[in-house]
Every structure is written in structure tokens, then in C-alpha cells.
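Trainee: Build me a structure from this.
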Amino acid sequence: MKLLLIEDDPSLQATLVRTLGRRGWEVATCADGALALQQWEAVQPDVVALDLTLPHVDGLQLLTTARQRGWSTPVLILTARGTVGDRVIGLNTGADDYLAKPFDLDELEARLKALSRRRLPVGAALASDSSLSHVSALGSLRLDAESGAAYQGDQVLDLPPRELALLQALLSRPGRAIAKEKLFDWVFPGALDVQYEAIEVVAYRLRKRLTGTGVKLVTLRGLGYLLKADE
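Mentor: Okay, here's the model as predicted:
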């Protein structure tokens, strides 16, 4: 797996490069916020670990720009800003997970591995669950199996990372319910401080975004969610 580490602490950067490298990660680094987007585009990482306090360009500003460009690479924020307010701001900006410093290296790797699943082809990423099969289209919606991007006809659906992750999972099993527990693990991989009910918020937002696509997100009480084409 390929990691882009955007971190300006040389000691921490060296430790993570050494430790994760020994565990099979290919780690590229950047210590300057002004150069990070260029590095991000060049490396095409599976996951990004992003410090918030960077020289020249703040990490949140960097993340905002990346999401505005449509870059859906999963992002794990690493920072000493550990308050609830800071976590909320980071997640609302487009981060996928948040780990406050100091952190345990095993926990860091576990979270990175969970996030990197989103860069796998949809069918491969879900293949470990034998109950899910690879179906890439329903009605006017389809998924690019390589990038995971969602399309309505020929137009890319501009979806935030969590709604895209939920759509990927549901499109793998159209017309059949997937339990909330499985969807939560897919949408919030490795999250330790996210309430279970958060999956309901993501489902609500995705349902609104699917209006007019000819596909419905249906809630089945006690069973989970499914996608079905309008009749």
C-alpha cells in the first residue's frame, strides 16, 4: 500500500517512514503545505496521513482544496489538536478519520489499512464478504470498478467520501438489504469515536442526493438499507 505522509516534524516523519516501511508500506513524505498538493497528485497514494499544523498552508486548507478538486483519497488527520471541536471541523472538511498525537503505532497502521480499502476496486474491496457480489450498475447509476467513482449516465456524481462509500457498498448488492453494522464498518473503517447512529445521517444525505437519478435508497426497519430502481 502507498501512503503519503504530510508531516513537518522530522523526528516523527523518520519514525513513521522506518516503522511503516518495515511493515510493507511504501511511504512518500512532504513537510510543506505549499508543496503537498503537487506531491499528492504525483504520488497517487492509497491513503494520506495529514498533519494540521504545516508551514505555509494549513492542513485543513490543504484538505479543503483537495476535496474541491474531486480527490477522494482517504485522509487520516494526525494532529496535537485533540479537542472534540477540532475533530468535528476536520471530519466536516472531508477527513475520513482522526488520530490525536501522541498515538500508538499499531493503532495508526490499523486505521490506515482500514482506510486504504477505499482505494481498491469495488469488487475486490468487498470480496472478503461472501454475502456481497460485484454488480456495478443499477438503473442510471454505475461505478467505475477501478477508481470507485460513481456516475449517473456519463456524468460523475459529486459525492462526499462517506456517501460515495455507502453507495459503493449498496450498489454491490442492489435490491437486497445490507445490515447497518456492515455498512457502518465500510463507511467508518477503524473509527473508534464515531457514534453508530452516524450511518443514518450518511444514509439520509445519500438518499437526498439520489433524488432524480431513478434509484431509491430504501430503509428496512431491523434489516438495514438497500438500493432499488424506480418502477
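Trainee: make it CA atoms for all contacts and neighbour counts henceforth
Mentor: Noted.
Trainee: any idea how far the residue most central in space within the chain is from Ser147?
Mentor: Closest to where the C-alpha atoms of the chain average out (C-alpha atoms, centre = their mean) is Pro74, at 3.9 Å. Distance of Pro74 to Ser147, computed by C-alpha to C-alpha, to the nearest Å: 13 Å.
Trainee: show me the contacts for the closest residue to the residue nearest to the centre of the chain other than its chain neighbours.
Mentor: In space, and not counting its chain neighbours, Pro74 is closest to Val47: 5.1 Å by C-alpha to C-alpha, 6 or more residues apart in numbering. By C-alpha atoms under 8 Å, 6 or more residues apart in numbering, Val47 lies in contact with Lys2, Leu3, Leu4, Thr73, Pro74, Val75, Leu76, Leu112, Leu115, Ser116, Arg119.
Trainee: Would you do the same for the sequence below? I want to compare the two.
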Amino acid sequence: MRVLIVDDEPELREQIALSLRQQQYTVDTAGDGALALEKVFADPFDLIVLDLMLPEKDGFTVLRELRAEGVKTPVLMLTAKGEVDSRVKGLDLGADDYLHKPFSMAELLARIRALLRRSHEQISPVLTIGNIRLDTNTRIVTLDNQPVSLTPKEFSLLEFLFYNRNRAISRFTMAEHVWGDAFDPFTMSNNIDVHIKNVRKKLNDQGGRIIVTVRGVGYMAKDEQA
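Mentor: You can find the predicted model right below:
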């Protein structure tokens, strides 16, 4: 799971990031609103922890622009204690939950788990593009209703691309999602390309009709029906 922490307090930002990494989350951080938007639009996240008081662009502006662009990533908003109007405004703009400062790390982690659980419950366990059907519960992939045997890493890559259909995903993000901190940045690009080549072959997609190569970036699962 990829989480973006957006807060202009370096010490708090790194404290949250460390706690999440210890729970096996993949974490990125931003110290201002403009950088946060840049990162979200470049690569998908599973959840965003967003402080309201930010330089460049405040949390309200970030939230407004995310929702205006159709980004549905769950947002946990951090507010100062007693700021009822701010919490109401944030929720009206599309925040999914809020937590006021100061907070315990245990409560923050619990709220993150709840938001991620709620988010994934709303997503159908079966993902379909064209004649390819991927069941995230049974981890079975079929092509024209015939089962296709994928390795665990191949399945995870295909699942990640299908979840983010019609969105270019960088090789770095794919490696980070599938291998976590264990991937080697020196062999990452070639490793991803080899796995994608194998998936395409098994899905009879050697021409890249569904798993499209995005030059200079990585790959995209193209769904013309979406």
C-alpha cells in the first residue's frame, strides 16, 4: 500500500513515515501542497494523509484540485484541535476522515487501516479489461474464460495496472508496489520489462494492445470501454 504524507513539519512528517514503514507501508512525503499535487498526479497512492496548514497551496486547495481532477484516493485530513469549521469544510470538499493534532500514532494507524479497508470494500473484487478477467479474491486470471497461470509477481503487476487502468505507471512505482523495499534500483527497469513481457505472452498481448508501453515512463493497462 502506498501512502503519501503531506505536512510542513519535518519532524512530524518523518515520524509518521517511519511508523508507517514499520507497518510495511510504502511511504512518500511532501512538505507543501504544490509538491503533493505533483506527486499524486505523477503516480497513484492508496491513501493521502493531508495537513491543512501548508505552504504554496493549503490543504483545502490540494483537496479541491484532487477531487476536481477525479482523484478518488482516500484522504485523511489533519486539523488543529477545535477547528470545527475547518473539519466541516474539509469533509464537504471530499476528505474521508479527519484527525486533530496532537494525536497518538496508534490512532492514526487505526484510522488509516479503516480508510484503506473501506476503500477496498467499495472496489469490485473482479477486474475486467477486454477478454481478460482478474479476480483479486481467488487470484485467478482468465483469458476468454480460460485460466491463465501467472506467477505471484506477475499477478501483482497485472492487478496494480488493472486497478489503475488508463493511467501511466512508472517502472519505479510498479517495483515499489510489488517488491517493496526489497527491489534493486539498478536492475529494476529490466526486471519489470521481463515480467511484463511474460505477462503479455501469457495473455496473448504481445502487441501491447492492453498492456501499453508508455515511452519514458513505464506501462498502462488500456481499457477502451472505461
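Trainee: secondary structure class for the residue lying farthest from the centre of the second structure?
Mentor: What lies farthest from the middle of the second structure is Gly82; by C-alpha atoms, centre = their mean that is 30.7 Å. With DSSP: H, G, I helix; E, B strand; the rest coil as the basis, Gly82 of the second structure sits in coil.
Trainee: Does the lengthiest helix in the second structure pack against any helices or strands, and if so which?
Mentor: Identified as the longest helix of the second structure according to DSSP state H is helix 105-121. The contact analysis (3 or more C-alpha pairs under 8 Å, 6 or more residues apart in numbering; DSSP states H and E) places helix 105-121 of the second structure against helix 10-22.
Trainee: what do you get if the cut-off is 10 Å, keeping everything else the same?
Mentor: helix 10-22, strand 47-51, strand 75-80, strand 97-101 (3 or more C-alpha pairs under 10 Å, 6 or more residues apart in numbering; DSSP states H and E).
Trainee: If we go by neighbour counts, what in the last one is buried?
Mentor: Neighbour-count burial for strand 97-101 of the second structure, with 16 or more other C-alpha atoms under 10 Å as criterion, is recorded at Asp97, Tyr98, Leu99, His100.
Trainee: Same list (those) but as a markdown table, adding distance to Ile140 of the second structure.
Mentor: Below are these laid out as a markdown table (distance: C-alpha to C-alpha, whole Å):
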| residue | distance to Ile140 of the second structure |
| --- | --- |
| Asp97 | 34 |
| Tyr98 | 37 |
| Leu99 | 38 |
| His100 | 42 |
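Trainee: Identify, from these, the entry nearest to Thr128 of the second structure.
Mentor: Checking the buried residues of strand 97-101 of the second structure against Thr128 of the second structure with C-alpha to C-alpha, the nearest one is Asp97 at 30.2 Å.
Trainee: OK, contacts around that closest one?
Mentor: Going by C-alpha atoms under 10 Å, 6 or more residues apart in numbering, Asp97 of the second structure touches 49, 74-78, 87, 90-91, 111-112, 114-115.
Trainee: Can you turn the buried subset of these into a selection I can paste into PyMOL?
Mentor: Of these, the buried ones can be selected in PyMOL as follows, counting by 16+ other C-alpha under 10 Å:
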select buried, resi 49+74+75+76+77+78+87+90+91+111+112+115
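Trainee: Export the contacts of Asp97 of the second structure as TSV, with columns for distance to Asp32 of the second structure.
Mentor: Output for these, formatted as TSV (distance: C-alpha to C-alpha, whole Å):
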residue	distance to Asp32 of the second structure
Val49	12
Pro74	19
Val75	16
Leu76	16
Met77	14
Leu78	14
Arg87	19
Gly90	17
Leu91	20
Arg111	23
Ile112	21
Ala114	26
Leu115	23
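Trainee: Just the closest of the contacts of Asp97 of the second structure to Trp179 of the second structure, please.
Mentor: For these, the nearest to Trp179 of the second structure is Ile112 (21.5 Å; C-alpha to C-alpha).
Trainee: any idea how far that closest one is from Asp97 of the second structure?
Mentor: Distance from Ile112 of the second structure to Asp97 of the second structure, by C-alpha to C-alpha: 9 Å.
Trainee: buried stuff in stretch 54-71 of the second structure?
Mentor: Leu54, Lys57, Asp58, Gly59, Phe60, Thr61, Val62, Leu63, Leu66.
Trainee: Same list, those, but as CSV with secondary structure please.
Mentor: Formatted as CSV, the buried residues of stretch 54-71 of the second structure follow (three-state DSSP):
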residue, secondary structure
Leu54, coil
Lys57, coil
Asp58, coil
Gly59, helix
Phe60, helix
Thr61, helix
Val62, helix
Leu63, helix
Leu66, helix
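Trainee: Find the residues that touch each one of Pro74 and Ser147 of the first structure.
Mentor: Arg118, Arg119.
Trainee: Quick check: neighbours shared by Ile112 and Asp97 of the second structure?
Mentor: Common neighbours of Ile112 of the second structure and Asp97 (C-alpha under 10 Å, 6+ apart) are Val49, Pro74, Val75, Leu76.
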